[in-house]
Structures are given as structure tokens and as C-alpha cells.
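**Q** Just a sequence and a predicted model for now, questions to come.
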Amino acid sequence: MNLTIRSFKLKQQSVIPGFGITMGLSLVYITLLVLIPVSMVFLNSSSIGSAKFWDIAFSERVLTALKISFGTSFLAATINAIFGLLIAWVLERYTFPGKKIIDGLIDLPFALPTAVAGISLTALYAQNGWIGKLFATMGVKISYTPIGITIALIFISFPFVVRTVQPVLQSIDLEVEEAAACLGATRFQTFRKIILPELMPAVITGFALAFARALGEYGSVVFISGNMPLKTEIAPLLIRTKLEQYDYAGGTAIAAIMLVISFIMLLIINVFQWWTSNRHR
């Protein structure tokens, strides 16, 4: 009996042939594109010694830049997770004039050069811009502040949640919702207990992608942030500044810190996604 079960499991695991060669090519590809470049960051940063490394890591300028980068990226990804889910719901569940045009505009931040996005947002949200002028009368400054940075990060990362949630919404059978309604469930109960658990893994994935995209953004933020040290300077810009000053070890030290923090945060997000999926099952 055990032999039969074991052979059945082996047969199930080898339905698609070529596991060995495809797994080997995948590992080589990941090693060349991810592991080797990342390891070089840690090797270069280790050349300055542990004492110098921790001096750089805990300097006020670096800590402020990391706080701004991670804080604005997390806030932008959270906002995109909420409104990205709303936009995906509207595009998939309703039919209205101009739907195809709006659906196509979702991908515009992917195609638009980040420098163009930064210039456009700066002109729009500056104190003499169309929107910035309105807020300036209320004493609110958007450009050259963390608010402007967050807006730029929202713009360049919001398609990730929409495009991640849309296929899951398409796969949800409407008959399940109709059955819930026939059994007496309200619309809110149907959404909370049936639809939302199905969408949560996709929303978390979109959040993680948006967060990672926003964290590494440079082109659009550099125009609207003002790049003021200890105020609006982001970590990628600080790395660029170090490299322009030929301080390669200092730049790679900041990059190594960002890599470690990013890896920990993305690991936590993935664990939470795994827990959500298993809990729903």
C-alpha cells in the first residue's frame, strides 16, 4: 500500500517533464541577475570596515533619508491598495462609456518616462501650479515636501494593484454571490465573507509590488522633492550623491542597508500573504 502511494506521488510530481534542466536554468538565471549583483553590494560595503559602516548607517542624514523613503513608499502603497481595489472593481463589475479608455490609461505610468512624470507633477503641484495654487491659499505646500513625494510615488506605482486584482475578480463566479444573496446574506456580508477573502492575496501582492516600485523610484521624485537634506532627501538620491562624490563605499553601504530592510519587509508581507491564503482555504 505504501509503495503504491509513493509511486503515485512520484508520478504526480513529474507530470511535466524536464524539471532538472528547467530548475537548473532558473537557478543560473536568478544567480546572474539577482544574487551576484546583490552580493557585490555587500562586498563593496564591507571594505570600509564595521566601525565606518555603522557610522554611516546611524548618521542623521542617512536615517532621515531612509525614514522618508520607507515612510512615503509604505503610505503610497497603502493608498494604492485601497483605491487600486476600487478601480479594479469598477472596471470589472460595471459597463459604462469610455471603459476601454480608462482601462488603457491605467498602464500609462508604466510607459511614461519617470522624468516626464516628475516634471509634470512638479508643474501641477508647485505653489504656482493649477492644484498647488489652490492648496497654497489654505497654507498647504505640496511640492518640495514629503506630501509631494508621496503623490509622485502613488502615480508611478498604482497600476500594480489594479492589474494584480483584475484577473482574480474575473475568476470569481457570480453564481457564488447570487447563492449567498439567496441564502439571505447582505451585500456587505457577501463582499466581506466571500469576495474579500478571494481578493486579499492579490491585494497584498499588488501592495508589495507597489511598495518595491516606489522604494526604488528616483526619476519622478527628484523633481518634486526639492532634494533638501534632512527634509526631503530620499535614500536613492543620497546614494547617487555619494557616487558623484566618488564615495563608492559609502553609497554601497546605504544600498546594503536598504536591501536588508527591504528584504525583511517584503518577507513579512509574503508571510502575511501566505497566512491569508491558508486561512481562507
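**A** Structure's in. What do you need?

**Q** CA atoms for contacts and neighbours, from now on please.
**A** Fine.

**Q** need the helices for the stretch 51-200 of the chain, in chain order.
**A** Ranges of helices in the stretch 51-200 of the chain, per DSSP state H, counting those that start in this stretch, are 60-93, 99-105, 108-111, 114-125, 130-136, 146-157, 159-171, 174-182, 187-190, 196-215.

**Q** Alongside the first one, take a look at this:
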Amino acid sequence: MDITLKRKTRKNTVIPGFSLTLGYTMLYLSIIVILPLSMIFFNTLSMSWNDFYETITHPRVIASYKVSFGTALIAGAINVVFGTVIAWVLVRYHFPGKRIIDGLVDLPFALPTAVAGIALTTLYAPNGWIGQFFPFKIAFTPLGIIIALTFIGLPFVVRTVQPVLQNISKEIEEASASLGATQFQTFRKVIFPQLFPAIITGFSLAFARSLGEFGSVVFIAGNMPMETEITPLIIMTKLEQYDYVGATAIATVMLVTSFFLLFLINFIQWFSNRKFNRN
């Protein structure tokens, strides 16, 4: 009987056992992720503490931190709002051209970042098609960077929230309405708790993508030191100057800070999932 049970278990197993798949997973992650990231720390260790501190706290570098993290956070927050609205429209409504709009959401994934940067600069430059109608500058300012990061981060929120909305039955909303809840109460107490983990996931993906974005931002930013210069550009500049150690030092700060923020976001997501499952 035990032999028969083992044979059935083996037949029902589509992929190899846990030990083999776990070993392959760890090996793959070590080669693709852990090993390249660890080299950043190893190169940074060749610096003295004073050199490391002076490099990462240089006023120009500090200003780039503020620009990169600040614009990424704002763009992520904007995408959370409008990305959720777009996902809601695509899931809950049927209208002509819906498939075309649904396909346009994925355009930032397929479009080369340099092409996106040139296109956005052409639109929002002071003499551009859209920028000429504004009394203030959009391109070559932090506002232009936010627009570029919003453009490339939108699909992450839409594609993360969309499947969750599709799994929420309309019968739940009807039951809430039949119990006397208003539309706002239904959204706040029934729909939003189910959407919140997906929204947090979409925000974290968009935020992480925005921090490392270079191609689309470098054109529209203007790259003015202390004003619109992003940290990836400073890293690239140091690499062009053959200052590999300085580049890895700044990259280490970006890596550690990004990891901490993503860990915090994932903790919020885990906590919200746990609270929703309890309820």
C-alpha cells in the first residue's frame, strides 16, 4: 500500500522533488542576483571609511538622492491612484476600443526607454507640443522627471491590480448594497481591503523601477547638478571617469536604501494580508 501511494505521489508530481527544485532555485538566484550584488559590496570594501563617507555625502550626491527618491515616491503615489482607476475601468466596464486601451497600458514595457525620453522631452519642452501652453517649465525640472517615471511605472500598478479586481465578484457588492451600505462604504470596507495588497505590490514594483530608470529620465531631466541630476547619472558619470570604486560606493547606498524601503513595503503588504485573512 505504501509503494502504491508513493507511485501515485510521483505520478502527480509535475516537476522534480522539493530538494532538487530548491537547490536549483538557490543556485540560479546566487548566480543571477546574489553574486552580482555582492560584488558591489566587495568593491566598496576596498575604500577607507573616510573616502566612502566623503563620496556618498558629497553635496552633489546628496542632492541626487533627494531627486531620485523624491520623484520615484511621488510618481509611485500618482500611479497608485490613476493605475487603480484605469484597472477598474478596464475590468468593470465594456466600451468600444477597450482592447486598444488595454494594449496601450503595456506600451511602456515594449518602448525603449531612450525613445520614451525623447518623445516626452519633445512634448513637454518649453517649445514642445504641450509644454508651450504652460506658463512654467515642465521639461528639465523635477516635474518632468515625475512625468517620465509615471509613464514607465503605470503598467506595474495596472497589471497588478487588474487580476485582483477580476476575481472580486459583483455579488459581494450587491450583497453589501442589500444590507444598506452606500457605494463609498462598499468600496472602503469590502473592495479596498482586497485591493490593498495588490496596490502595495504595484507601488513597490513601480517605485523600484523608477529608482533605477535612466534612459527616459536623462533626456527630460536636463541633468543640472543640485537640481535635476539623478543618482544613476552620477554613477554613470563616475564609471566614465574610471572611478569604479566611487560608483560602487554610491550604488551601495542606493541598494541598501532601496532594499530597506522594499522590505518595509513588503512588511506592510504582509500585515495587510494577515489582517484581511483574519477578517
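**A** Everything's here; your move. Bear in mind the structure is a predicted one, so any value in this text is a computation, not a measurement.

**Q** Tell me which of the helices of the stretch 51-200 of structure 1 sits most buried.
**A** helix 146-157 (a mean of 24; mean count of other Cα atoms under 10 Å).

**Q** what helices or strands is it leaning on?
**A** helix 60-93, helix 108-111, helix 114-125, helix 196-215, helix 221-224 (3 or more Cα pairs under 8 Å, 6 or more residues apart in numbering; DSSP states H and E).

**Q** Quick one: the residues in structure 2 that it pairs up with.
**A** Aligned by TM-score structural alignment, helix 146-157 of structure 1 falls on residues 142-153 of structure 2.

**Q** how big's the offset between the matching stretch and structure 1?
**A** Comparing stretch 142-153 of structure 2 with its match in structure 1 after superposition yields a mean distance of 0.5 Å (mean Cα distance after the TM-score superposition for structure 1).

**Q** just to revisit the earlier point, reformat the helices of the stretch 51-200 of structure 1 into TSV and put distance to residue 6 of structure 1 next to each item.
**A** Shown next, in TSV, are the helices of the stretch 51-200 of structure 1 (distance: least, Cα to Cα, whole Å):
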stretch	distance to residue 6 of structure 1
helix 60-93	43
helix 99-105	49
helix 108-111	48
helix 114-125	54
helix 130-136	66
helix 146-157	46
helix 159-171	34
helix 174-182	37
helix 187-190	41
helix 196-215	32
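
**Q** To residue 29 of structure 1, which of those lies closest?
**A** The closest of the helices of the stretch 51-200 of structure 1 to residue 29 of structure 1 is helix 196-215. By Cα to Cα, the value is 20.8 Å.

**Q** mean distance, that closest one to its aligned residues in structure 2?
**A** For helix 196-215 of structure 1, the mean deviation from structure 2 after alignment is 0.3 Å (mean Cα distance after the TM-score superposition for structure 1).

**Q** show me the contacts for the residue nearest the centre of structure 2.
**A** Nearest residue to the geometric centre of structure 2 (Cα atoms, centre = their mean): residue 206, 1.9 Å. Counting by Cα atoms under 8 Å, 6 or more residues apart in numbering, residue 206 of structure 2 makes contact with 76, 79, 152-154, 156-157.

**Q** Structure 1: which residue goes with that one?
**A** Checking TM-score structural alignment: residue 206 of structure 2 goes with residue 210.

**Q** Give me the nearest residue to that match, chain neighbours excluded.
**A** Leaving aside its sequence neighbours, residue 210 of structure 1 sits nearest to residue 157 (Cα to Cα, 6 or more residues apart in numbering; 4.9 Å).

**Q** The one you found contacts residue 213, correct?
**A** Yes: here residue 157 of structure 1 reaches residue 213: they are 6.2 Å apart, a contact under Cα atoms under 8 Å.

**Q** Any chance you could list residues touching both of these two?
**A** Common contact partners of residue 157 of structure 1 and residue 213 (Cα under 8 Å, 6+ apart): none.
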